[in-house]
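Q: this one's structure only:
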């Protein structure tokens, strides 16, 4: 059987498969053995209590879904007391996702959540920055650098910067996160979208616009992972429309060291175990002894790729 162990920077994982934040809950233990996952990524927490966005919060689309949850939170104290402990009982690294409205809030929240039982902090800088008129931190390399620098100064923990696919040039943003001290990047989050009910002529989401996820965004997410891989030297966790083992393999070939599974778990709570089993089968069928052989191993025409990347940078 092939070796599925991977390293994401200094973090050792038994396999490259983990949930995406917000798409996973402790109740999934009824469908999955948490001790067989690569990591456990918990839903995002913000330092401020908030109720989330108005309903309806979810709308189905072709090959995906739109959501506008708004990251409801009861604050850090409640999170440490009630949310975190059940996950730390497993022999699997715990990743805490943090969302905040300002650079200072991010810094304080990360410092408070740098706990011994937390293996990694995922800084969700794809969320709105109130100091920049609601534009996500990761939309711009300068705001990315400021946020990541503040986080780095306030924690010695491993931390990943979660980027947004809505940026015009994700490779430049990823480079800014690396230079500011991120240990890895998660590429990425949902694409901004909208849906309208043609009978009522009203938006299907209470917040009008929301994030598109699922298989519909996979080609875009895959392209962005590859762009980031060619731009940075820190590890990348790929995310976006992963439903099968072959999807996971594609992301690793594009440059991801590990993957996160989101929308697919809503359809099948046991899908991550199926992906892990599928990775074993793929490696056996193709003669891959160590899954790390796949990372960034896509076969490219170097001249054409360099020309395309120059074009992407100029147009971005």
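A: Nice, thanks for sending it over. Bear in mind that the values here come from a model prediction, so they are computed numbers and not experimental data. Numbers count the residues shown, from 1 in each chain.
Q: every contact and neighbour count from this point should use C-alpha atoms.
A: Will do.
Q: list the contacts for the residue nearest to residue 148 when sequence neighbours are not counted?
A: Excluding its sequence neighbours, the residue lying closest to residue 148 (C-alpha to C-alpha, 6 or more residues apart in numbering) is residue 180, at 5.6 Å. Going by C-alpha atoms under 8 Å, 6 or more residues apart in numbering, residue 180 touches 145-146, 148-149, 152.
Q: could you dump these to JSON lines with secondary structure, neighbour count and distance to residue 240?
A: Shown next, in JSON lines, are the contacts of residue 180 (DSSP: H, G, I helix; E, B strand; the rest coil; neighbours: other C-alpha atoms under 10 Å; distance: C-alpha to C-alpha, whole Å):
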{"residue": "145", "secondary structure": "helix", "neighbour count": "23", "distance to residue 240": "24"}
{"residue": "146", "secondary structure": "helix", "neighbour count": "16", "distance to residue 240": "26"}
{"residue": "148", "secondary structure": "helix", "neighbour count": "29", "distance to residue 240": "22"}
{"residue": "149", "secondary structure": "helix", "neighbour count": "20", "distance to residue 240": "26"}
{"residue": "152", "secondary structure": "helix", "neighbour count": "20", "distance to residue 240": "26"}
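Q: take a look at this one as well, against the first:
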């Protein structure tokens, strides 16, 4: 029997398999080298970068909830200049696709980031984060207004020749409308979903647990919402989708593929099982073998076809 072909085509990007890591959960890749060889993954998505360094939100920033995690880190990062100087040279040697996640607070911010990261920089694609719920300006505004979302993606498109991945927020009334807006702006790939906005209150202090009050909910609790949104967008928009939201096992990943995702991304699952991406790759391969599929791409959207 021929081995299953896990090769995945994603908006002009060729991945060795459909498993990627999510921004904000995998640092700049080197943090996980002791647990997961990067060459075994389809790609990694770097910690989000902004034009200027950010200290992030005050602590506490994290709170566990049943079947999930609330985070309000607030885009803490070293800034574009330090990233280009200290991190990018190392990333040129990473043996897998490297996706840079860029965030900003104005159209000029996004354009500036895109200008600095073009083909030949060592970056494979740009994931444009217009959906961070943990900052007070930008972020959610861009990700919940279709016109603003389209403008951000168009601003990035005008400044880069790299494939653009638009990361969408679930905190909207109509996810399909948002997907169509970023497609008009020039996105090549859609990434969904980012975290759901949530909060938790400490019964002893009778105050919100997070210093930011609200945070982004991730983990298994959000997976049914994410699968639903991937399904809806796959039916309406002709762009490849990176499905994410609560994937902790190969079964979760296959569910996203069947719903219409071309690739999957693992985030919170990395925190309690640093080898989760490896387990998911192997599980997808075994599932395909057992079902008689020669390529993982045969699974994509299969549930829509009955």
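A: Yes, it's here. These numbers come from a predicted model, not from an experiment.
Q: need the contact list for the residue positioned nearest the centre of the first structure.
A: Central residue of the first structure (C-alpha atoms, centre = their mean): residue 186, 4.4 Å from the mean position. Residue 186 of the first structure sits next to 160-163, 236-239 when contact means C-alpha under 8 Å, 6+ apart.
Q: of those, closest to residue 35 of the first structure?
A: residue 237 (19.7 Å; C-alpha to C-alpha).
Q: before we move on, what SS does that closest one have?
A: Classification of residue 237 of the first structure using DSSP: H, G, I helix; E, B strand; the rest coil returns strand.
Q: what residue of the second structure takes the place of it?
A: Mapped onto the second structure by TM-score structural alignment, residue 237 of the first structure lines up with residue 242.
Q: now do the contacts for its match.
A: Residue 242 of the second structure sits next to 189-192, 261-265 when contact means C-alpha under 8 Å, 6+ apart.
Q: state the distance from it to residue 193 of the second structure.
A: Distance, residue 242 of the second structure to residue 193 of the second structure, by C-alpha to C-alpha, to the nearest Å: 9 Å.
Q: one more: residue 175 of the second structure?
A: The gap separating residue 175 of the second structure from residue 193 of the second structure is 10 Å, by C-alpha to C-alpha.
Q: cool, and residue 8 of the second structure?
A: Distance, residue 8 of the second structure to residue 193 of the second structure, by C-alpha to C-alpha: 20 Å.
Q: ditto for residue 85 of the second structure
A: From residue 85 of the second structure to residue 193 of the second structure the distance is 31 Å (C-alpha to C-alpha).
Q: these two: who's more crowded?
A: Shown here are residue 85 of the second structure and residue 193; by other C-alpha atoms under 10 Å, residue 193 has more neighbours (27 against 10).
Q: tell me the spacing between residue 297 of the first structure and residue 43 of the first structure.
A: Taken as C-alpha to C-alpha, the span from residue 297 of the first structure to residue 43 of the first structure is 31 Å.
Q: just residue 268 of the first structure next, same as before
A: Note on residue 268 of the first structure: its distance to residue 43 of the first structure, by C-alpha to C-alpha, is 18 Å.
Q: who's more crowded, the two?
A: Counted by other C-alpha under 10 Å, residue 268 of the first structure and residue 43 do not tie: residue 43 has more neighbours, with 22 against 12.
Q: where's that one, which helix or strand?
A: Under the criterion of DSSP states H and E, residue 43 of the first structure resides in strand 40-45.
Q: what does that strand correspond to over in the second structure?
A: Under the criterion TM-score structural alignment, strand 40-45 of the first structure matches residues 44-49.
Q: what's stretch 210-225 of the first structure aligned against in the second structure?
A: The aligned range for stretch 210-225 of the first structure is 215-230, by TM-score structural alignment.
Q: what do you get for stretch 138-158 of the first structure?
A: Residue span in the second structure matched to stretch 138-158 of the first structure, by TM-score structural alignment: 143-163.
Q: quick one on the thing from earlier: the match of stretch 210-225 of the first structure: end-to-end distance?
A: 22 Å.
Q: that stretch: which residues count as buried?
A: 215-223, 225-227, 229-230 (16 or more other C-alpha atoms under 10 Å).
Q: same deal with stretch 140-156 of the first structure?
A: Neighbour count says stretch 140-156 of the first structure has 140-141, 143-152, 154-155 buried, by 16+ other C-alpha under 10 Å.
Q: repeat that for stretch 63-74 of the first structure.
A: Buried residues in stretch 63-74 of the first structure, counted by 16+ other C-alpha under 10 Å: 64-69, 71-73.
Q: in strands only, show me these.
A: Judged by DSSP state E, the buried residues of stretch 63-74 of the first structure include 64-67 as members of strands.
Q: tell me the helices in the second structure, going along the chain?
A: 80-82, 88-91, 107-116, 140-144, 146-157, 175-185, 223-236, 250-259, 269-272, 276-291 (DSSP state H).
Q: what is the neighbour count of the counterpart of residue 28 of the first structure in the second structure?
A: In the second structure, residue 28 of the first structure lines up with residue 32, judged by TM-score structural alignment. Look at residue 32 of the second structure: counted by other C-alpha under 10 Å, it has 15 neighbours.
Q: now swap in residue 198 of the second structure and tell me
A: The number of residues packed near residue 198 of the second structure is 15, by other C-alpha under 10 Å.
Q: in the first structure, what residue corresponds to it?
A: Checking TM-score structural alignment: residue 198 of the second structure goes with residue 193.
Q: show me what contacts its match?
A: 66, 209-212.
Q: check the residues you listed and tell me the two furthest apart.
A: 209 and 212 (9.4 Å).
Q: what do we get in the second structure for residue 257 of the first structure?
A: Checking TM-score structural alignment: residue 257 of the first structure goes with residue 262.
Q: what is the neighbour count of its match?
A: 28.
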